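Undergrad: Okay, sequence plus prediction incoming.
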Amino acid sequence: MDYPELLPGTLLRRYKRFLADVRLDDGREVVAHCPNTGSMRGVNVPGCRVWLSPSDNPKRKLAWTWELIELPQPDGRLAMASVQTGRANRIVEEALRADRVPSLTGYAELRREAPVACAGEKASRLDFRLDDPERGTAFVEVKQVTLREPDGHGYFPDAVSERGRKHLEVLMDLAEAGQRAVLLFCVAHEGIDAVAPAEHLDPAYARALREAATRGVEVLAQRCEIRREGKRPVAIHLGEGLPVDLERRFTA
């Protein structure tokens, strides 16, 4: 996925969930839309370099959107992380259509926001449904991972996620009904090399994820790769697969 031309600046603060104050490199201070409504633990770091996308849509209240942040790593490198949760599904869809998710290749049809009927409950929606006359059906739910704890691992979720746990329950029901059910962690942080459930933040989700794996839900992770021209990020796409360690526990 190509980015529009991004402008660099420095994060001053994020507040009211949807707003971020940024000082652009040309000295202007602007208010940017923050498209991540979660805790942003580990990626809300004032003083770090950020990248904003501009908009000339007169109907928008804010002309800027916060897309990326550069985070210092223990080895002195800077790792870029995407804070734009709305791009995760587009990144994964592009990869699915290009057969860049190795275990999900060869499906003839892809549908977004697939409705799923669950016994005794209202219908739910999962991010993708893949269909093929020979391979059958696969349901895929995508979760973006950006939390890197000091032990170097990535963790999900970054706060209690009741919605995420309900998605796991839907996936478990599908797997037990004989359907293929997949949870795909879209790892949008260049410094993360493996993923684990964040039991220290949401023990109920961690238990549900381990249970889902035993009940037939496939748990995958792939890292986002950010292409640069010079120092400027110009594109992001789904790259290599990463290990998922369901038993790992972070202790501060």
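TA: Now that the structure is in, tell me what you want to look at. Numbering: from 1, shown residues only.
Undergrad: contacts, neighbours, all on C-alpha from now
TA: Will do.
Undergrad: Could I get the full set of helices for this structure?
TA: Assignment of helices within the chain using DSSP state H yields the ranges 88-97, 162-176, 203-214.
Undergrad: what residue is smack in the middle of the protein?
TA: Q144 (1.4 Å; Cα atoms, centre = their mean).
Undergrad: and the residue nearest to that residue when sequence neighbours are not counted, what does it touch?
TA: Among residues not flanking Q144 along the chain, C186 sits closest, at 4.7 Å (Cα to Cα, 6 or more residues apart in numbering). By Cα atoms under 8 Å, 6 or more residues apart in numbering, the residues touching C186 are A88, V92, V142, K143, Q144, V145, A221, Q222, R223, C224, L238.
Undergrad: next up, a second structure to put side by side with the first:
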Amino acid sequence: MRYPELVSGTLLRRYKRFLADVRLDDGREVVAHCPNTGSMRAVNVPGCRVWLAPSDDRRRKLAWTWELIELPQPDGEIALASVHTGRTNRIVEEALAAGRVEELADLGTVKREARVAGARLDFRLGDGEGEASYVEVKQVTLREVDGHGYFPDAVSERGRKHLEVLAGLAAQGHRAVLLFCVAHEGIRGVSPAAHLDPAYAAALRRVADQGVELLARECRFERDAGRPVGVSLGEALAVDPGRDLPVQRSI
């Protein structure tokens, strides 16, 4: 996926969930749309460099959209992370259509937003009305003090419902997959966040035993002279359902 030409600045604050104040590198202060309804734990860090997408659409209330943030890591490196959850499914869809997720290649047509069992899952793979594979995608950006990635970043009843739907599909003989899209360069493995949502962690461990497949893929960001210009789904990362983190601080 290619980004529009992004503009950099410094995050001042995020507020009212959907708004962020940013000081652009030219000194202007702007209000950007924050396309993320979650807690943004560990990626809402004032003072960090952020990347915004501009828009000249006069119908929009805000001319800027917050896309990415650069986060300093304990080793001195800078990790890029996406805050735009609306980009996640497009990144995964491109990879599925191109057969770049080996475990899910050659399964037929990729259909978005499959409605099953009173819920909406992100993708249905298959042709016709016969046996199908279902994929639910979750973006991961929470990197905790142990250097590991965790999901969710807050209590998620909707996430637990998706797990139950996937387990029901697996029981019916369908292939049911939970795919973690890791949109933080500093994360090299994923686990359920039992320290934030113990019910979700217990449910994930249970459905994994019931046939739901757990996959994780990194996001590979492309840069041109330091500017992010694109992102694609990259290598597989490990999913460890049994890992726990008792500490409730994040970096």
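TA: Ah, there it is. Owing to the predicted nature of the structure, the values given are computational and were not obtained by experimental measurement.
Undergrad: Send over the TM-score of the superposed chains.
TA: Once the chains are overlaid, their TM-score stands at 0.96 when taken by TM-score structural alignment, normalised by the length of structure 2; 246 aligned residues with a Cα RMSD of 1.0 Å.
Undergrad: circling back: what lines up with the residue nearest to the centre of structure 1 in structure 2?
TA: Counting by TM-score structural alignment, Q144 of structure 1 corresponds to Q139 in structure 2.
Undergrad: right, and its match touches F180 too?
TA: Yes. Contact criterion Cα atoms under 8 Å: Q139 of structure 2 and F180 qualify, at 5.9 Å.
Undergrad: before we move on, the earlier item: distance check, the residue nearest to Q144 of structure 1 against P8 of structure 1.
TA: C186 of structure 1 sits 24 Å away from P8 of structure 1 when distances are taken as Cα to Cα, to the nearest Å.
Undergrad: Kindly provide the distance from the residue nearest to the centre of structure 1 to S124 of structure 1.
TA: Distance from Q144 of structure 1 to S124 of structure 1, by Cα to Cα: 19 Å.
Undergrad: Check A114 of structure 1 too.
TA: 8 Å.
Undergrad: More neighbours: those two, which one.
TA: The neighbour comparison of A114 of structure 1 against S124 (other Cα atoms under 10 Å) goes to A114, with 17 against 14.
Undergrad: dump the residue contacts of the more buried one.
TA: Applying Cα under 8 Å, 6+ apart, the residues contacting A114 of structure 1 are R125, L126, D127, F128, R129, F139.
Undergrad: Tell me the residue in structure 2 aligned with the fifth one.
TA: Pairing criterion TM-score structural alignment: the partner of R129 of structure 1 within structure 2 is identified as R124.
Undergrad: aligned partner of G186 of structure 2 in structure 1?
TA: Counting by TM-score structural alignment, G186 of structure 2 corresponds to G191 in structure 1.
Undergrad: let me fix that: Q172 of structure 2
TA: Aligned partner of Q172 of structure 2 by TM-score structural alignment: A177.
Undergrad: what's around that match, how many residues?
TA: Using other Cα under 10 Å, A177 of structure 1 has 10 neighbouring residues.
Undergrad: For it, give its distance to V145 of structure 1.
TA: 28 Å.
Undergrad: go on, D245 of structure 1?
TA: Separation of D245 of structure 1 from V145 of structure 1 (Cα to Cα): 14 Å.
Undergrad: Comparing these two, which residue is more hemmed in?
TA: It is V145, of D245 of structure 1 and V145, that has more neighbours when counted by other Cα under 10 Å, with 28 against 15.
Undergrad: excluding its backbone neighbours, what's nearest that one?
TA: V187 (4.7 Å).
Undergrad: Now E29 of structure 2: closest residue in space that isn't a chain neighbour?
TA: Leaving aside its sequence neighbours, E29 of structure 2 sits nearest to R23 (Cα to Cα, 6+ apart; 4.3 Å).
Undergrad: Sweet, I'm off.
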